[in-house]
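Asker: After the sequence you'll find the predicted model.
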Amino acid sequence: MGGTQSLALQQGKGPHQVGCTDVMVGHTWQGLLLRLFYPCLPQGGAEQPLWIPRYEYCAGLANLTLLSCSAPLISLALGSCRVPVSWNGPFKPCSTGYPLIIFSHGLGAFRTLYSSVCLELASWGFVVAALEHRDHSASATYFCTAEDGREEWIPYQQVPQGQKEFYFRKKQGSIDLSRVTVMGHSFGGVTAVLALVKEPRFSAGHPSCCRCAVALDAWMFPLENALYPEVTKPVLFINSEKFQTPESIAKMKRLSSRNSQTKIITILGSVHHSHTDFTFLTGKLFSLIFGARGTLDPYKGLEITSQAALAFLQKHLNLQEEFAQWDNLLEGIGDSVVPEAPFCHPNL
């Protein structure tokens, strides 16, 4: 099987220990399911949650890779992997309140597949709500009915034959946001950008403290041209080296031309799934199946991503932390990072 499969996630490098719990709101597909990562009090012998919480998610991943027969294999190999956080750990009180990040997953993912970046940001003093979308963009998700608590599962949906992908995808990914900032990967990255326009509490002039977005390797395709002038808040685009196209970068630059605080950087040696937990799988088989590994060490990639995000959030959320030490990353200055994209960078 290409060596023993395991998930080599590390504990957060920030000053806080991290707890997590699942939250379900509402008894229909219009409700919310999310995994909450937060600073917690130390707890000896704390239980660590499963990375893939249910077998149905293994089946969803198998269908997504068009290897439906591999669901038992995925479950056998990865079903016992755990995340190094304290399950339902006691919340650590904070007199000033923790800033909130709402994380939107990519197509075919679900709430736990970005645990590495979520727990890292939580360790630096954020509450991170990793959503699981019920619009058929998750590989699988569910809700519990109010009548008898029965589970209703919602599968991932491919683009129907005869429909254009742009018009199909742009209807998905709508989220009900509350405050602070929104972050996402791939399809979730462009959802984060759209949230700055579509969510009234993120719009210019609203008294809310929602101020910016962080987009990890955003799939810019579903963003309508008519919406570009409406994106007035700053966005940090953190791209991989092997996913973006000149056309996609041009769309990001269109936003940065309207707001000097919008930044575009690329992590060299990374691939699209370098922003997911798949990059931390130690065995070769599933790394190949999910295309999870670039040439850059995955821990270095996570460090660049989290430090750049922290520096950006300090600027736009008026945080009184020491995250400004990583401001150079926002200009694409540092080891394994460049501004914009390699094909846009004059020195490469």
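Answerer: Arrived safely, thanks for sending.
Asker: drop to CA atoms for contacts and neighbour counts, all remaining ones
Answerer: Noted.
Asker: Helices along the stretch 101-250 of the chain, start to end?
Answerer: 115-123, 165-169, 187-198, 246-256 (DSSP state H, counting those that start in this stretch).
Asker: What segments of this protein are strands?
Answerer: 17-25, 32-40, 86-87, 100-104, 127-131, 140-144, 151-155, 181-185, 212-216, 235-240, 263-267, 337-339 (DSSP state E).
Asker: could these go into TSV alongside distance to Lys253?
Answerer: TSV is the format used below for the strands of the chain (distance: least, CA to CA, whole Å):
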stretch	distance to Lys253
strand 17-25	36
strand 32-40	32
strand 86-87	40
strand 100-104	22
strand 127-131	27
strand 140-144	34
strand 151-155	35
strand 181-185	18
strand 212-216	14
strand 235-240	10
strand 263-267	8
strand 337-339	11
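Asker: Take this one as well and set it beside the first:
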Amino acid sequence: MFQFTSTSLPEYEGPLRVGSVVIETSVPEELRCQLPSIEHEMKTVKLRMFYPLLPNKDVRRRKDELWLPFNEGVPQIAKGFKWWMIRACASWFSKTSLPVYDGDIYQDSSRNVYSSLCGNISSYGIVVLALEHRDQTAIISTVRDPADPDDKGYLLQYHEIKDFYSDSTVALHKDRFFFREREIQLAMKMIRSINEHGVPSLDTAYSCSADPKLYTRLFESLKGRLNTTKGEILLSGHSFGAATCAYITNSSTPSLNHNYLHREEYKCAILYDIWMFPVRQLNIQKIRYPTLMIISYEFHRWTDNYEALKTWLLDRESESQIGQESAADKLDIVSNEKTSHVFVLNGTVHANQSDLPILLPSMVLKILKGKVKADPYEAVKINTRSSVQFLRENGIKIQGENDPDCLRSEVIPGWEKII
């Protein structure tokens, strides 16, 4: 028997309250893509937008969407002995609501799994877009085209890789990276439309999880208040999402208006537990921006992945050359003088970058081989503090006090700079 120690996510750490809304937009015909390794055409883009609220406004909880997407269906991957508990818990977690509020504004996951991290960062005055990728890496996703009122939608299931070293897997990774980059471009098109026009799109249909009166006021209140300038956008990802960020920084894909390359949109990057296998498999080059990398203790001890990360970052083509370089020279992630960091928090596992250790019972985590030793609340707090301070040090104007200690090694117990 096990106990559920939490039925809701903790309050956010920053000085501002946070609201969120799920937005699904139709993709224009000329921007849709159908790739050989992905089983469906890109018809819509779906994301959860976290936004900061005015601190002096009265707020109330909404329950228009729940944390676990099992109300959309049970994933096919949820089978076999170690998954039976996930099925058993589905009805319980369908009752767990996100800390979502109404108010005027101030790889096997879903759009909600990183709610604590995204919401915490938003509570410092940043609008965060958490995409639900439709490249069949989400545990489950429902596609409903807002352009068709009669569309009942269809389910996309997680596609498991059987042979990581096959040519088909290389092709799959290439297609997924391209697919994801297009989704991110369309999300940026949406947020720019909100900033310029006060609506997610002028030429395509969209739907939202909130009451129309709410999201109409929300989008109008965001109009003209977002910094969507080229070279000022922040890029972040976890695991395969972090590898996607590395891909985008080296991509030659043009922006949707074709005036410049898509990779020129970004100011800096934050990567959590980057999965190095597809990075090395596709020979992706080093990241071009100031970068913060947070590695879980589990990934630090995963020798193959960590050695691949060091080789990638330090560019170990000759040991003699490495011996002549300083530690600062070795960390040549970026082509400018901005500082980059790689940190690890002792006792953490891959799931600590998400909400899972907070909401899932410890027995379930053990069955899924996620033996968490670090306090999951502290892990999210340190991830947030360091991420926010990194943005602050890279010129992002955000709320809260300067917090330089969180980017120093071993000032926080167990928090160590490793490269």
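Answerer: That came through, no problem. The model shown is predicted, which means the values in this text are computed figures rather than measured ones.
Asker: if I look at Glu56 of the first structure, how far off is Leu33 of the first structure?
Answerer: 15 Å (CA to CA, to the nearest Å).
Asker: now swap in Lys13 of the first structure and tell me
Answerer: Lys13 of the first structure sits 27 Å away from Leu33 of the first structure, going by CA to CA.
Asker: Between those two, tell me which one has more neighbours.
Answerer: Leu33 (23 against 14; other CA atoms under 10 Å).
Asker: list the contacts for that one?
Answerer: Contacts for Leu33 of the first structure were tallied using CA atoms under 8 Å, 6 or more residues apart in numbering; they are Asp22, Val23, Met24, Val25, Leu131, Glu132, His133, Phe143.
Asker: Distance to Val117 of the first structure added to these, as TSV?
Answerer: TSV is the format used below for these (distance: CA to CA, whole Å):
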residue	distance to Val117 of the first structure
Asp22	17
Val23	19
Met24	22
Val25	24
Leu131	14
Glu132	16
His133	18
Phe143	25
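Asker: which one of these is nearest Ala71 of the first structure?
Answerer: Glu132 (20.1 Å; CA to CA).
Asker: need the contact list for the closest one.
Answerer: Neighbours of Glu132 of the first structure in contact, by CA under 8 Å, 6+ apart: Leu32, Leu33, Leu34, Ser104, His105, Phe110, Arg111, Ala138, Thr141.
Asker: The closest residue to Phe50 of the second structure other than its chain neighbours: what's it in contact with?
Answerer: Among residues not flanking Phe50 of the second structure along the chain, Ser20 sits closest, at 4.3 Å (CA to CA, 6 or more residues apart in numbering). For Ser20 of the second structure, the contact set (CA under 8 Å, 6+ apart) comprises Arg48, Met49, Phe50, Tyr51, Val100, Tyr101.
Asker: Just give me the closest of these to Arg60 of the second structure.
Answerer: Of the contacts of Ser20 of the second structure, the one sitting nearest to Arg60 of the second structure (CA to CA) turns out to be Tyr101, at 5.3 Å.
Asker: so how far is Lys366 of the second structure from that closest one?
Answerer: 33 Å.
Asker: of those two, who's got more company?
Answerer: Tyr101 (18 against 12).
Asker: so that one makes contact with Arg61?
Answerer: Yes - with contacts counted by CA atoms under 8 Å, Tyr101 of the second structure reaches Arg61, the gap being 4.7 Å.
Asker: returning to what we had before: buried ones from the contacts of Ser20 of the second structure, can you make that a PyMOL selection?
Answerer: Burial among these is assessed by 16 or more other CA atoms under 10 Å; the matching PyMOL selection reads:
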select buried, resi 48+49+50+51+100+101
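Asker: so which of the contacts of Ser20 of the second structure persist in the first structure?
Answerer: Mapped onto the first structure and checked by both residues aligned by TM-score structural alignment, their matches' CA atoms under 8 Å, the contacts of Ser20 of the second structure keep the contacts Arg48, Met49, Phe50, Tyr51, Val100, Tyr101.
Asker: And the second one, what's its match in the first structure?
Answerer: Per TM-score structural alignment, the equivalent position to Met49 of the second structure in the first structure is Leu36.
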